[in-house]
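Student: would you be able to build a 3D model of this:
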Amino acid sequence: MPAFSLEPEQTDRRDRLRTLAADRLRPLADKGEPGHVNRPLVAELGRLGLLEGLFTAGAVDLCLLRESLAYTCTEAETALALQGLGAHPVHAHGTPAQRARWLPRVTDGTAVAAFALSEPGAGSDAAALALRAEVDAPEPAAPLGAEPDGSARWRLTGEKCWISNAPEADFYTVFARTTPGAGARGVTAFLLPADRPGLSGRPLDMLSPHPIGALDLDAVPVTADDVLGEVDRGFRVAMGTLDLFRPSVGAFAVGMAQAALDATLAHTAGRDAFGGKLKDQQAVAHQVAEMALRTEAARLMVYAAAAAYDEGAPDVPRRAAMAKLLATETAQYVVDAAVQLHGARALRRGHLLEHLYREVRAPRIYEGASEIQRSIIARQLYAEQEAGA
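Tutor: This next block holds a predicted model:
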């Protein structure tokens, strides 16, 4: 694709996705219960073939999908994104048996996935994970010429918090500390089915309408067969997943910003005020122009970062951080400005902007808060400067 524009077929797909979301997904989203997994909605995403794209499409197509759904149905967008976030480590690092068991169910919408990284004391500082993976029984030596039987065992003990889709997911990608005191180098990723003994959870009453909960792990048994990737290399699994999904979080934000902008254009063009239309007020017109400017700038950065990911560019972490930072901060600004220009009607329960106002806040925190994105950007810039020198 060109670096800074969508091809005509991509804009056509965006329009078709918006229509599909309005006709097939919005009615199911409206029937869902806030704070709970909407399984009929997830199943419909599977029937429409949209979940399969999480594992077959590139980052640009993922951004296009998320922006298009967000414009019309944020609930559908979030349900799709959480399936991808929770299951991508299985797709990228899982064994054939792990993939065969879970990925078909994720893509057809019959299994709900979750990404369990954050803890009460380790949110933005993901390398500070405290969830312990204590050796329960070492793997016995395999006979000469035989493969290990996967019987190495650990017990997971601790807590995860702020986990989307918890406690209702069917499986979790859980990150635990296998080597104490080793920072990021001592974390392992595990695929943990929800029915594993010792695993329990509770919902958290959050501003965001999608389900978020906490998990309690009390000596939960796992074996080598549950490891995703390599032991003590789980931080790479987490960061690789976030490098893919951070630009698409930006696409989610752009979709919300565009919806707020379009609602504002329609409102200000039709609203009578001070002897004319609201759009005739220069302060209003300039505000709308600023909203459009920032939305388009964020969109360009999001798709440039996604294209860099698809091309395997070396600066993906910096570009992904920039895209998420700019797009989520922009969406917050645009939605807030749209509320201001609509007045009190925008704060009425059920109004599009009331919904977006609640939805737009969380993306500035999850998958790395805005402050963390700035740290990533600065660290990468100085590393590039030192390498060049």
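Student: alpha carbons only for contacts and neighbour counts from here, please
Tutor: OK.
Student: does Ala219 count as helix, strand or coil?
Tutor: strand (DSSP: H, G, I helix; E, B strand; the rest coil).
Student: would you confirm that it contacts Glu159?
Tutor: No - applying CA atoms under 8 Å as the test, Ala219 and Glu159 come out as separate, 11.1 Å apart.
Student: neighbour-wise, which of these two wins?
Tutor: A count of neighbours by other CA atoms under 10 Å puts Glu159 above the other of Ala219 and Glu159, at 22 against 18.
Student: here is the second sequence; please produce its structure so I can put it next to the first one:
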Amino acid sequence: MADRSFLDWPFFDDTHRALADHVDTWAAAELVDIDHSNPEAACQVLVKALAEADLLSLTAIDPADPSSRLDVRSLCILRETLARHDGLADFAFAMQGLGTGAISLFGTPEQKAEWLPLTRSGKALSAFALSEPASGSDVANIGMTARRDGDHYVLDGEKTWISNGSIADVYTLFARTGEAPGAKGLSAFIVPAGLPGFDASERIDVVAPHPLARLTFSGCRIPASSMIGKPGDGFRIAMSVLDVFRSTVAAAALGFARRALDESIKRVAERELFGAPMSALQMVQGHIADMALDVDASALLVYRAAWLKDMGAPRVSREAAMAKLYATDHAQDVIDKAVQLHGGDGVRKGHIVESLYREIRALRIYEGASDVQKVVIARQTLAM
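Tutor: This is a model prediction of the structure:
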């Protein structure tokens, strides 16, 4: 049983506690023996299941409700809980939010009304198309172009490492419109799947089974009304979206770490070594203590960042970067200790600890690699 005492912290209200109970109960019943052999098909099934449980409604604002907003603490609770039960379920949920985050935050009423009901109901899958072969961490170096041609923009270039890339129905895409050099010359667009000149068929296989793809654009035309915000707003929009969702990546890492700790506590209590339970060994106790410390420290950073955003802070770049850096790096440490405590079982294909070991590594790279988070933290701290 995962530790739930953190829900008594002052970061949360009763709505969040009820959500945590609901998601945990649902996940325990529904996320059992999920087949990861075909991640594209699995994600489509998981999105449908999440929609039927009304969990996707939290991934975007309700365009029919003027008071609707993204609740970052709810997003983090959901990602932590889903990750603890099944990594692909967390992925499927997260992409519905990240893929439409720019529409929720900056879209016109017409854009919100067209797409958000579809993604919130699971009728459309979404993707966030930012990374390129030469511009992953260096967003300002995006090379893909969007050239104005009358009432349209013409897209040329490629994106890579795009989650949901081969199965999404709608993409938030960032391209260079050229208003200024570097970051000030980027714009954001809504791009539906299946347009002429748009190919998303090249899958990318990675250590944990997720649907990733390379996208190519050659003379792909989209209406000028597809732009989110104004020309040149792309970098600001991308960073604002990451400001919200970076904390949720940290929450997913926290969920992986909690599961690793839970499995390790069970292991050392049941397994005997030298005539006594493993838990009686001081070295083992030291590992468990380190793991518990990393989990609680991560949780404090995650939910501080989420709480600050929900309380109205315009930007939480420093706090979100701290949460993502610490939670992902230390989840890696926690899971590595879990593998060690499980011995041979820890590297047996199909064991939960082995799957956690593969799942956690990508979180230290996507939505801002650990080294980039250090740059963000340093710059923000030096500017204070």
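Student: and the residue of structure 1 most remote from its centre, how far is that from Gln281 of structure 1?
Tutor: Distance from the C-alpha centroid of structure 1, by CA atoms, centre = their mean, peaks at Gly275 (45.6 Å). Here Gly275 of structure 1 is placed at a distance of 10 Å from Gln281 of structure 1 (CA to CA, to the nearest Å).
Student: ok, now Arg14 of structure 1?
Tutor: According to CA to CA, Arg14 of structure 1 stands 33 Å off from Gln281 of structure 1.
Student: likewise Met301 of structure 1?
Tutor: 31 Å.
Student: more neighbours, those two?
Tutor: Using other CA under 10 Å, the more surrounded residue of Met301 of structure 1 and Gln281 is Met301, with 23 against 14.
Student: mind listing what Ala308 of structure 1 touches?
Tutor: Applying CA atoms under 8 Å, 6 or more residues apart in numbering to Ala308 of structure 1 gives the contacts 315-316, 319.
Student: hmm, which of the residues you listed are common to structure 2?
Tutor: Contacts conserved in structure 2 for the contacts of Ala308 of structure 1, using both residues aligned by TM-score structural alignment, their matches' CA atoms under 8 Å: Val316.
Student: for PyMOL, write a command that selects the buried ones of the contacts of Ala308 of structure 1.
Tutor: With 16 or more other CA atoms under 10 Å as the criterion, this PyMOL line picks the buried residues out of those:
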select buried, resi 316+319
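Student: so which of the contacts of Ala308 of structure 1 are in helices?
Tutor: The helices in this structure, assigned by DSSP state H, contain 316, 319 from the contacts of Ala308 of structure 1.
Student: show me where the stretch 1-150 of structure 2 has helices.
Tutor: Per DSSP state H, counting those that start in this stretch, the stretch 1-150 of structure 2 carries helices over the ranges 14-30, 39-52, 72-85, 87-98, 101-106, 109-120.
Student: can you check which of those helices gets nearest to Arg271 of structure 2?
Tutor: helix 72-85 (22.7 Å; CA to CA).
Student: what's the closest one aligned against in structure 1?
Tutor: Aligned by TM-score structural alignment, helix 72-85 of structure 2 corresponds to residues 59-72 of structure 1.
Student: which residues touch the matching stretch?
Tutor: Contacts for stretch 59-72 of structure 1 (CA under 8 Å, 6+ apart): 10, 14-15, 17-18, 21-22, 26, 53-54, 76-77, 81, 244, 247-256, 258-259, 302-303, 306-307, 309-310.
Student: burial count for the nearest residue to His36 of structure 1 once chain neighbours are set aside?
Tutor: Using CA to CA, 6 or more residues apart in numbering and skipping the chain neighbours, the partner closest in space to His36 of structure 1 is Pro211 (4.8 Å). When neighbours are defined as other CA under 10 Å, Pro211 of structure 1 has 24 of them.
Student: ok, Pro211 of structure 1 touching Glu33?
Tutor: No - using CA under 8 Å, Pro211 of structure 1 makes no contact with Glu33, being 9.4 Å away.
Student: okay, Asn165 of structure 1 and Leu261 of structure 1: tell me how far apart.
Tutor: In this view, Asn165 of structure 1 and Leu261 of structure 1 are 29 Å apart by CA to CA.
Student: settle it for me: which of the two has more neighbours?
Tutor: More crowded of Asn165 of structure 1 and Leu261, by other CA under 10 Å: Asn165, with 29 against 22.
Student: quick one: contacts for the residue lying closest to the more buried one once chain neighbours are set aside?
Tutor: Nearest residue to Asn165 of structure 1 in three dimensions, chain neighbours excluded: Pro211, at 5.0 Å (CA to CA, 6+ apart). Neighbouring residues of Pro211 of structure 1 by CA under 8 Å, 6+ apart: 34-37, 164-166, 203-204.
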